[in-house]
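K.L.:
3D model of this:
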Amino acid sequence: MSIDLSRASDEDYRTTRNATAEVAAVPDAVPDVYDDADHGGLAAAKAPLSPIPFPPILLRRSGVYRVDRPIVLPPVPVPIPTPQIPPFPPITPLGASAPDQAGSSTNGQEPHAGTAEDAVAPLVPVPSITPLFGSEELRVDIDGVKPTMTISGTITRLFGGRLTWIARVKKDPATGTWSGPISYRDGNASLRPHTTVTVKLTGGPFLPSNRKATATFSGGTASPVTHTFSFQKAAFRDVAFEYDRVSDATAVTSHNPATHPNRSPSAPGSTLTLETAYSRLGFQVTKTGGDSVIPNPPGSAWSDQEMHDAMQAHWSRWADAPQWAIWVLFARLHDQGTSLGGIMFDDIGAAQRQGTAIFSDSFISQAPNGEVHPGPWVERMKFWTAMHEIGHAFNLAHSWQKSLGTGWVSLTDEPAALSFMNYPYNYPGGLDAFFAAFDYGFSPDELLFLRHAPERFVKMGAAPWFDNHGFEQEAYEQLRAAVTGPLELELRVHREPRFEFLEPVVLELRLKNVSSTPAVVDDNALQGDGLAIVVAKDGGEAKRWLPFARYCTAPAPRVLQPGDAMYASVFVSAGSGGWLVSEPGSYTVYAATEAQSGATAALSRPLGIVVDRPSGTEAERLADDMFTKEVAHVLAFGGSRVLTSANDTLREVAERLPESAAAVHATAALGAPKATDGKVLALGDAGTEVVEVVPADPHEATQLLSASLGDFDRAADSLGHIAVTKQTERLAAAMEDMGDTTARTDLLNASADVLARRGVLPGVVEELRSR
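P.N.:
Predicted coordinates:
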């Protein structure tokens, strides 16, 4: 007997897993020598110093410095009975001038001379206190591994807001100070209105508590101010990793670059783990959990639905709130096949970018023919994939797609970046050329983002994927007019583009070769990172639709002959950024795709859609329950075996609004998981994780899917031709499992007849009929 995991009942289990935490800290010493004269960006690494008998003074001064903002109280009379005690000088508030050596303060006040009355009871100011009314942090990034020559800061005030500022700095050899212009601000700019920062770093190598950063802010209309910050830690961010492995998969969490002869001279020469690979770049990583091995039926592939269910039900750190934590699951294969090497989970609402999965039997385990060192080659690819997907969880885009999102600063695409975020096989010269120069890190722009961007942009569960992406309709129209080529992208519905209130909006994409010669495209052009969709509500903000999962796929060239096309179905009502189409009104949807990495292939004409007002009070009453992240999750992935609350809502929609289009989607999402066996992660009797297979229920699947497809034309209108065909195949399989072959044949023939009447391609119709 197994117990299904629930977030309300497994606190003991989660606490036990967290108790096994291991910490990979950022080293406090500089592992390599860096040239202070190189201030243009990344400093060049030189050969490590040879060991010497006396510890070298290679103090790593990069890290986080902090000063608390005190509340300075006025002096309070405190009687002191001993008249021989000399009076205390007044305490200088932070930022004010200090008394000079003669005892007079620089603000023009005379020093306290003392009288007979003072000798009895001098006035002694009570020292200032530092409650949680504000704090200030300084992030210094001028040495260590891959310094970006940047100093940034975050100011927090309980009653004044928050500000993050960034300055690229250079060192003055004469004074030893680091200074530069403040070029970026996010938040309340009045908290630091100055234009320049100059920082002096002091303190010895042996007592971190003695290290100080004295920062002077000047320029602009404000008077200069100087604050002293105390060293807190070498890590720019703290994050927790947790790994689990399915029993039929292999997990690669470490790799020694020296095991393969094709390596860069600047690559690390010792074993890197996922934790140490990030810790050497400035992250303190806590590894939680015990690397559990989860029994799994052999040969079983994982769907997106099962992956998301597993993350929410199983991960010991799961919370619907921002947190510096990532879950990594090593599974054998995704149900898309061997072309998918890894995936970054993306959820809706607060909990985004928190889970990743690596598929050990995918293309990353297939060394090329003739590879002399296949073992190290495969290990290297699996390690790269894990680092790549975890990078996505930090909100890093692909190297060649920076201009598509993360608009916190102006970033340019880097198709030739030697970074974990680039595809080795897309690098100029190919995979071998990439690893011959790769030093197992990120690009300077990526490190700038990881270490210095406002926390909400980077932290898991905070800002959505590709946060701050902007969309300009006029620019889109100009670009579409300028794009020429063999491919035409169409965004369409097979009906009037008018939707009922509560009806999920499903659109179809068609990418067609309209030229007279064959065209080579990526087979993932309509579902991978090369696809961009924007939804703009009339009078409202334009928002980018972002899928619930990000895929890392191998190149899949496909030849489209003249007149040929490829198709995809897209649920655009909601994505990882929330619900985009929910309120009544008019919307415009735009789509663009890259047929090949780095080259825009086609942009669609805008598609206008309308969402009607509620038809009655029942639909209005159900709206609050319908437009939730859990329901969006279930609709996007075609069902769930663990999100019972969302399933209850969909069941209520089907019961209370049986004639609605929303009921078509509800019964389809409820019935699909019942049609096949499915996996969920659970706790066994011994308290260990197991993969529990939930058996199919053909009888219930037949009831629900029959309700969804009862009016086939209505179902095809709402689900779309692609999705309705898949649901028909599911229903036919459930009927076959029940032994009802006559009903199955009638269903397939009747459905094929309707699709043929609606103009679906003859090949699709005949394939359905032949089943």
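K.L.:
from here on, contacts and neighbour counts on C-alpha atoms
P.N.:
OK.
K.L.:
Once you drop chain neighbours, what's closest to Pro695?
P.N.:
Spatial nearest neighbour of Pro695, chain neighbours left out: Asp677 (4.5 Å); criterion: CA to CA, 6 or more residues apart in numbering.
K.L.:
Thr725 too?
P.N.:
Leu768 (7.8 Å).
K.L.:
How about residues contacting the helix or strand containing the one you found?
P.N.:
Element membership for Leu768, per DSSP states H and E: helix 762-770. Residues outside helix 762-770 that contact it (CA atoms under 8 Å, 6 or more residues apart in numbering) are Thr725, Glu729, Leu748, Asn749, Ala752, Asp753, Leu755, Ala756.
K.L.:
In contact with the fifth one, which residues?
P.N.:
Taking CA under 8 Å, 6+ apart, we find Ala752 in contact with Val765, Glu766, Leu768, Arg769.
K.L.:
so which of those residues comes closest to Lys629?
P.N.:
Using CA to CA, Leu768 comes nearest to Lys629 of these, at 33.7 Å.
K.L.:
okay, now that closest one: neighbour count?
P.N.:
For Leu768, the neighbour count with other CA atoms under 10 Å is 18.
K.L.:
Could you do Thr196 as well?
P.N.:
18.
K.L.:
any idea how far His227 is from it?
P.N.:
14 Å (CA to CA, to the nearest Å).
K.L.:
do Ala417 as well
P.N.:
38 Å.
K.L.:
Looking at the two, which has the bigger crowd around it?
P.N.:
More neighbours surround Ala417 than the other of Ala417 and His227, with 21 against 14 (other CA under 10 Å).
K.L.:
Am I right that that one is in a helix?
P.N.:
No - counting by DSSP: H, G, I helix; E, B strand; the rest coil, Ala417 is not part of a helix but coil.
K.L.:
which ones are touching Ser706?
P.N.:
Taking CA under 8 Å, 6+ apart as the test, what Ser706 contacts is Leu731.
K.L.:
Here is a second sequence; please produce its structure as well for comparison:
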Amino acid sequence: MSIMSDPTTLDGMVRPAKRNDLEGLTPTHRAEQSGATEAVLVEPEAEDMVQLRARVARLEAQALPRPADQAAATMVSGRFRSTGAGTQLELRVDVDGPRPLMRISGDFFQTSGATTNYVGSFVVETLTAAVTEGLVKLTGRGRFSFPVLSSHVEVSIVRGTDVAHTPGEATVQFSTDGGSPSASYLCAFVSPHFRSVQLEQDSVTGTVPFVSYDTGSLAQPPSSPARVLSVPAAYAEAGIEVQIAGAPDVVPAGAAGADARWNDAELHNAMVNHFSLWRDVPRWQVWQLVASSYVEDGVRGIMFDAGGAFQRQGCAVFHDAIKGEDPASQRAQLRTYVHELGHAFNLLHSWQKDLAEPPQPLGPNGGLGDLSWMNYVQNFQPPPPAPGGTAAYWAAFPFQFTDSELVHLRHGFHRDVIMGGNPFGVGAAEVDVDLFDDPVVDNSGLALELRSNRTFRFGEPVVVEIKLATTDLRGRSTHGRLHPNDGFVTVAIRTPSGETRTYRPPLIRCADHEHRTVLDADRPAIYESAYVGYGKDGFYFQQPGQYQLRAQYNASDGSRVVSGIHRLTVRRPLTEADEDVAELMMSGDEQGTLFYLLGSRAESLESGNRALDQVLDQYAEHPLAVYPRMVKGFGVSRDFKDLTPGKELRIRHANTEESIGQLGKVVESSAGDEGVDNITLGQVMRRLARVEAKAGNPQRATQVMDEMVEIFDRKNLKPHVMRDIRSEAERTKEEITRR
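P.N.:
Coordinates of the predicted model:
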């Protein structure tokens, strides 16, 4: 059971001291604690603690010091919890059992009335062990999430005498480096798991939720024993208990018609309104939706709850991309389910760990060589000449997390792991543009470039074009994932005030299918357009002045390709209308979310939609009105799926007439040198063509595609770019005629 959901079972005897806690301590302690925060004993020792201390002392007399790794087979690992009143401690001991990490850690909580609040955490990463027949004593210096003087930690655990060798009670003593004790308390054994989380899983009609996979069904490394793994079983091997919360609900999808695809806006709306266990606080509870498919092909899953104050409480897997009853499909489903839940625990992709807080060392070949649930199968690439790719991954994957991921899951500070705690990848924003230094040697044969307008109006959504080109016209093969949403491109932004932040998209999608692109003389470059004005940290361009941007691309072979520094300027508002429009477009997270999602009819974003409507009502001729028009045009162009409180799927159908009107005005405003950028304009026109077809105007739809080619012809784009535009136009026409 979650410690946050059952405060009556939590108790303890220590808490961080404030100045009024210094009374009653010895003069030595008062001198040590002056001006500091300290874990101190705030209540007299109970009789059971006194008796246990006497027993521990007798057992210690028989103890012989041993290295911590020789504590194996002592059977004392697991989770312990203090009893009593006041401050409570959850203690985790990790010195034996499967894959012991030789660490102890813990979290402090404070009870006041009927409430329990988190106080802080600690971890001891280097241990000394003394073992006897009846006692295990572990000592070491702790690292704390808050300042302390008594950083020395000593844990004494009475070894179990029952048949199952269940650990007995544990005493925990804090003391200063000089040996002066400060706090001690008694913890009872609770569970062999280091943490417990409740999983609520709903599924859409027509999907078949994954149950289990026998790892012996297909070839696997000899060191990995064959066993049947479900999602809870996979996490149990990592020391994490995943409890299925109640009976899974089935979401009817009959009203969805042919379009059973879920977009970001619909998933966002479902998360906010229909996770029955959801609370606007950190909790060991997570929701997973088994949906049909995503709007973009190849996306297997998404951790969509990556915005707002309380993140990482929901994710989705897309059945159509991973379905199948054969062993290979079942194996892929297991990996996808475990992978997406890993993001909810705040685990980053294998190649992104250096952007975490604190930064984690990358595994082999920049992380692409990790044999982990958090790597992409097709992108697995150990250092050459070892083979990479899907077959090599499955031949070597032991169905487990890496050691560094286990450290995070078992011993990460409470807020860094619990759902609704610290934001996903917290700390990744506090970087410097110099993080992406030019490599000393670059034989990648690739070049990355950021491009955009040189100046933006205040409040204008900042969109950058990301270009990946080959410098070797003999040809280079890599993946074509250039959008920051996919996790292979990271953009650093230095503001006019000198602060440097990393752009972090609100939603994390896992497009982990094979997506190879060959860049050569015929196609020397590929392009992507990315809105980087709003992300998980809010709006990034809120002050006038000059900004510096630099990007890094993680290639398929592990190469890290860095762009030059791109400079852009946000101009000051010149008129009162400029100020009003900027305020309406940037006054809240809801507007930023709408720009990111390209529109949504979610009730949770109603005030943001009202603000954009006000721009169109009062400032229709303002140059920035093109952006609310685009958002509104996209938003009403698609059917919107809404999960009701009764778990029924309600479809709000598209308003094709309004969409055609809004998107048509966007095209008019952008056909010349003003309006949206070229890549976005192409996206708008392809959507306009599909809406025309949906409205029963197939001839007009094909005309829109012809107009798109004509508009870009007049812009004098490069031949290979025009070739791609013509190809996109023909594909869209074929799609329209097939309907």
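K.L.:
ranking the contacts of Ala752 of structure 1 by neighbours, who comes first?
P.N.:
Val765 (20 neighbours).
K.L.:
any idea how far that residue is from His721 of structure 1?
P.N.:
11 Å.
K.L.:
Could I get the contacting residues of the aligned partner of Met307 of structure 1 in structure 2?
P.N.:
With TM-score structural alignment defining the correspondence, Met307 of structure 1 maps onto Leu267 in structure 2. Residues in contact with Leu267 of structure 2 (CA under 8 Å, 6+ apart) are Phe304.
K.L.:
just to revisit the earlier point, give me the common contacts of Val765 and His721 of structure 1.
P.N.:
With CA under 8 Å, 6+ apart as the test, Val765 of structure 1 and His721 both reach Leu755.
K.L.:
aligned partner of Leu519 of structure 2 in structure 1?
P.N.:
In structure 1, Leu519 of structure 2 lands on Leu560 (TM-score structural alignment).
K.L.:
I'd assumed Asp523 was in contact with its match.
P.N.:
No - using CA atoms under 8 Å, Leu560 of structure 1 is not in contact with Asp523; the gap is 9.9 Å.
K.L.:
Compare these two (neighbour count), which wins?
P.N.:
Neighbour count, other CA under 10 Å: between Leu560 of structure 1 and Asp523, Leu560 has more, with 21 against 18.
K.L.:
What's Ser292 of structure 2 aligned with over in structure 1?
P.N.:
By TM-score structural alignment, Ser292 of structure 2 lines up with Arg332 in structure 1.
K.L.:
Next, count neighbours for the residue nearest to Pro695 of structure 1.
P.N.:
12.
K.L.:
OK, contacts around it?
P.N.:
Val693, Val694, Pro695, Ala696.
K.L.:
Out of these, which end up buried?
P.N.:
Ala696 (16 or more other CA atoms under 10 Å).
K.L.:
In a markdown table, list the contacts of Asp677 of structure 1 along with secondary structure and distance to Lys382 of structure 1.
P.N.:
Formatted as a markdown table, the contacts of Asp677 of structure 1 follow (DSSP: H, G, I helix; E, B strand; the rest coil; distance: CA to CA, whole Å):
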| residue | secondary structure | distance to Lys382 of structure 1 |
| --- | --- | --- |
| Val693 | strand | 27 |
| Val694 | strand | 30 |
| Pro695 | coil | 32 |
| Ala696 | coil | 33 |
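K.L.:
which pair in the contacts of helix 762-770 of structure 1 spans the largest distance?
P.N.:
Farthest apart among the contacts of helix 762-770 of structure 1 by CA to CA are Glu729 and Ala756. That separation is 16.0 Å.
K.L.:
Was I right to think Tyr393 of structure 2 contacts Phe380?
P.N.:
Yes - applying CA under 8 Å, one finds Tyr393 of structure 2 in contact with Phe380, separated by 6.0 Å.
K.L.:
Surely Phe109 of structure 2 is in contact with Thr115?
P.N.:
No - using CA under 8 Å, Phe109 of structure 2 makes no contact with Thr115, being 10.1 Å away.
K.L.:
in stretch 380-399 of structure 2, what's buried?
P.N.:
For stretch 380-399 of structure 2, by 16+ other CA under 10 Å, it's Phe380, Gln381, Pro382, Gly388, Gly389, Thr390, Ala392, Tyr393, Trp394, Phe397, Pro398, Phe399.
K.L.:
any idea how far Leu218 of structure 2 is from the first one?
P.N.:
Read it as Phe380 of structure 2. Distance, Phe380 of structure 2 to Leu218 of structure 2, using CA to CA: 19 Å.
K.L.:
rewinding a little: which single one of the buried residues of stretch 380-399 of structure 2 is nearest to Val562 of structure 2?
P.N.:
Among those, Gln381 lies closest to Val562 of structure 2 (CA to CA), at 19.8 Å.
K.L.:
what's the offset of the helix ranked longest in structure 1 from the middle of its chain?
P.N.:
Assignment by DSSP state H gives helix 374-393 as the longest helix of structure 1. Helix 374-393 of structure 1 sits 17 Å away from the centroid of its parent chain (CA atoms, centre = their mean, to the nearest Å).
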